[in-house]
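Asks: what follows is a protein structure lacking sequence information:
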């Protein structure tokens, strides 16, 4: 279709400037033709190219994008406005989001700083997780399809190659060959596997590699044989190309680029978590290596890849629900052995047998604890002390495949701090002790657990304190009544608290 002239009216929309003329579509700024109708946000119209030389993929992609845009919602996606009739004039009107695509950072002369790479990567992962939570997978993430707003949040664009679990996968029905952009396509996509959210994690890993090194990890292959090499070949370690890349960031990037999806991050939420908390990244040999993978390893992968073929994927929501991020709020004062024991047991039950889950142990300390000028109450000393305590508390929960991280937050409002942490880190379950206030008292006093339970973006498990039978038999039952969330002062630290170290 030829370019439309500014001022042209189409189905109640007035065409303005053409802001993009690509190989798949033309994009125009538009407004309502009726001056009495106004929009609360700027709008853009996308019209697919349909010339004689264009393949059927253009029409199929347009149909897919129309389906997906109407099925997803949230701040990480343009808002859907209207769609045109495919038999007459196909078009898609959506919100026009202002910002820079990721290509803006790649085109600069100076490479992105480590902090910028982490910030941009976390924003991309947050947006991808929001998409996966709605049972959709993008499958064509690349610098041109990731837009970053001025506030740092990411918006995903162009859903023409995407897959939604609740809609027919038209591309899978039409084509069995690899569908995607060659430089960013995941290994499983090469053999026709669609619908796995970890494919988007691979694409984010490619973009992180680009931001770190300025190069593409697998080049830009144009043949099927070139595409298949990523099924068994590892890229050059980023630290070999750019020595200032820290080990933790290389660990994150190379984990995203693992040929086998099961060896990558289990969800985009886990990736965002590591990029937002670099000190909590568990560094393996991936993070420190400066040489390539041995030929023997590549050969074994090549043999395994020869047998890979198309297979349907479980729904994205099902996959990410099996690898939750669980937050357990551990009080720092007025804590009893019953509280500590019960919280640990409840955390273990919430994690279940999920090998890819993550446990975030969080304690919120009062702002006044680090305001003193003496060295013993300096911020570094106080935080280090409570971090050590959290590590000791969590040690019995350690098991293979479970990632545990510990965090000390400082706030005068514990409920607000916990809620902000949960929202910012895509927490699936919050485990915390129940207050000891009676029901009548709670009508007038909003306790921390009640505040969290009322406003939490996820499941909240309120734990009633209980000691193991062995300790109850020794006459420790009265101490079980003390709680870390009571507003009254404790008479003294419990025995278990003494064993763990000072909690307040």
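Replies: Thanks, I have the structure now. Quick caveat, the model's predicted, so the values are computed rather than measured.

Asks: use CA for all of it now, contacts and neighbours both
Replies: Fine.

Asks: pull the contacting residues for residue 122.
Replies: 271, 272, 273, 275, 276 (CA atoms under 8 Å, 6 or more residues apart in numbering).

Asks: mind checking which of those residues are buried?
Replies: Those of these that meet the buried threshold are 271, 272, 273, 275, 276, by 16 or more other CA atoms under 10 Å.

Asks: make CSV out of these and add distance to residue 210 and secondary structure.
Replies: CSV is the format used below for those (distance: CA to CA, whole Å; DSSP: H, G, I helix; E, B strand; the rest coil):
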residue, distance to residue 210, secondary structure
271, 17, helix
272, 18, helix
273, 20, helix
275, 16, helix
276, 19, helix
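
Asks: and which of those residues is nearest residue 42?
Replies: Distance to residue 42 across these (CA to CA) is lowest for residue 272, with 29.5 Å.

Asks: residue 123 touches residue 154, doesn't it?
Replies: Yes. Under the criterion of CA atoms under 8 Å, residue 123 makes contact with residue 154 at 5.3 Å.

Asks: and these two? Which one has more around it.
Replies: Taking neighbours as other CA atoms under 10 Å, residue 123 and residue 154 compare with residue 154 leading, 27 against 23.

Asks: next up, the contacts around that one.
Replies: Shown in contact with residue 154 (CA under 8 Å, 6+ apart): 76, 120, 123, 124, 126, 127, 146, 147, 148.

Asks: and the comparison structure, right after this:
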């Protein structure tokens, strides 16, 4: 059974871009589609069954418009390279990477569970119990320390990309914008470097620098702050307000929102989320060690650096934000153009 449709079938008259959609029951090689799980800017995600083994898997098929976009398609393929390099129990596994396939798609482990974001929404407005928060973040740190040792930097760590399976185990997902050490650089300067989610994005990423280990450390610190306080340290009316706070000031002490946190744990959190990357943990392994040995951590009184002020600084942040958005719009437009040319040629 091969039931696949494209947006052309329903929107041809509108001349809108087309993307292949697979219906339940469709066979792609030896995988049978069960249902669509979701879709985003780069791919569509399906729950499927491997008919050879009966195992449930996840298929990630690239949107048609990224196939004509060299930069975006390179990111998509790079996720497969990373899957071959990373084999850790707390990272979603890439499956069957050596098999021959009739078209481009990724096969990844199906995780029965929920995202950390869903878990946080379920317990709101309460905060997560400290022991549970530590158990989760220690697993995240352990997985990322392994990734960093193998030259992989996630760069988009956030609750939406952390799965908690039915047994309570952490699984980090979505390495679509990860940095692979030694990989060829294929995207535009400015657009390629500023990736991530503003609430968890390091100041250096927001300023257009290439996110690395320190950026992942910052993001994990932000998550730990949120788990223990119920919110991230920086909040604003819009994305620009949040980005401005990240780059212009150190976060407020976690003890201001939750004074019951032990000083040793507060020291670890604030060490991870300093605005200046030189003042953060140097490696994820160091942060992991402190979380696993909290009684041995020497409490340090938190002294935030003075905020950067002045109209020139605010203007710099606004200009950087506008440039980022403009480049994203250009990338999307080029994707649509590439897709149009692709279909016109066929």
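Replies: Perfect, I can see it now. Predicted, not measured: the structure shown is a model, and the values here were computed from it.

Asks: care to give me the TM-score?
Replies: Taking TM-score structural alignment, normalised by the length of structure 2 as the basis, the two superposed chains have a TM-score of 0.73; 293 aligned residues with a CA RMSD of 3.4 Å.

Asks: so which of the contacts of residue 122 of structure 1 hold up in structure 2?
Replies: Contacts conserved in structure 2 for those, counting by both residues aligned by TM-score structural alignment, their matches' CA atoms under 8 Å: 272, 275, 276.

Asks: which one in structure 2 is aligned with the second one?
Replies: Residue correspondence to structure 2 (TM-score structural alignment): residue 275 of structure 1 is matched to residue 291.

Asks: how about that match, nearest residue that isn't a chain neighbour?
Replies: The shortest distance from residue 291 of structure 2 to any non-neighbouring residue, by CA to CA, 6 or more residues apart in numbering, is to residue 138 (6.7 Å).

Asks: what strand or helix carries that neighbour?
Replies: Per DSSP states H and E, residue 138 of structure 2 falls inside helix 130-149.

Asks: whereabouts in structure 1 does that helix align?
Replies: Under TM-score structural alignment, the match for helix 130-149 of structure 2 is residues 114-133.

Asks: quick one: buried residues of the matching stretch?
Replies: 117-133.

Asks: list the buried ones in stretch 283-303 of structure 2?
Replies: So for stretch 283-303 of structure 2, counting by 16+ other CA under 10 Å, buried means 283, 284, 285, 287, 288, 290, 291, 294, 297.

Asks: residue 97 of structure 1 contacts residue 79, doesn't it?
Replies: No. In this structure, residue 97 of structure 1 is not within contact of residue 79 by CA under 8 Å, at 9.1 Å.

Asks: which one of the kept ones among the contacts of residue 122 of structure 1 sits closest to residue 249 of structure 1?
Replies: residue 275 (7.9 Å).

Asks: rewinding a little: for the match of residue 275 of structure 1, list the residues it contacts.
Replies: For residue 291 of structure 2, counting by CA under 8 Å, 6+ apart, the contacting residues are 134, 138, 265, 268.

Asks: tabulate the residues you listed (CSV), appending distance to residue 337 of structure 2.
Replies: What follows is those, written out as CSV (distance: CA to CA, whole Å):
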residue, distance to residue 337 of structure 2
134, 47
138, 44
265, 51
268, 48
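
Asks: would you map the strands across the stretch 1-150 of structure 1?
Replies: For the stretch 1-150 of structure 1, the strands defined by DSSP state E, counting those that start in this stretch occupy 9-10, 13-21, 25-32, 43-48, 80-83, 92-95, 100-101, 136-137, 146-148.

Asks: and those strands: which comes nearest residue 338 of structure 1?
Replies: Comparing the strands of the stretch 1-150 of structure 1 by CA to CA, strand 136-137 comes nearest, at 42.9 Å.

Asks: that closest one: average distance to aligned residues in structure 2?
Replies: For strand 136-137 of structure 1, the mean deviation from structure 2 after alignment is 0.5 Å (mean CA distance after the TM-score superposition for structure 1).

Asks: and what of stretch 114-125 of structure 1?
Replies: Mean for stretch 114-125 of structure 1 is 1.2 Å (mean CA distance after the TM-score superposition for structure 1).

Asks: and residue 221 of structure 1, what does it touch?
Replies: 182, 183, 227.

Asks: for the stretch 151-300 of structure 2, what spans make up the strands?
Replies: Assigned by DSSP E, counting those that start in this stretch, the strands in the stretch 151-300 of structure 2 fall at 152-153, 162-165, 170-172, 179-180.

Asks: ok, residues contacting the second one?
Replies: Same thing as strand 162-165 of structure 2. By CA under 8 Å, 6+ apart, strand 162-165 of structure 2 touches 111, 112, 113, 114, 115, 116, 117, 170, 171, 172, 173.

Asks: next one: the closest residue to residue 139 of structure 1 other than its chain neighbours from residue 49 of structure 1, what distance?
Replies: The spatial neighbour of residue 139 of structure 1 that comes closest, neighbours along the chain excluded (CA to CA, 6+ apart), is residue 162 at 5.4 Å. From residue 162 of structure 1 over to residue 49 of structure 1 the distance is 18 Å, taken as CA to CA, to the nearest Å.
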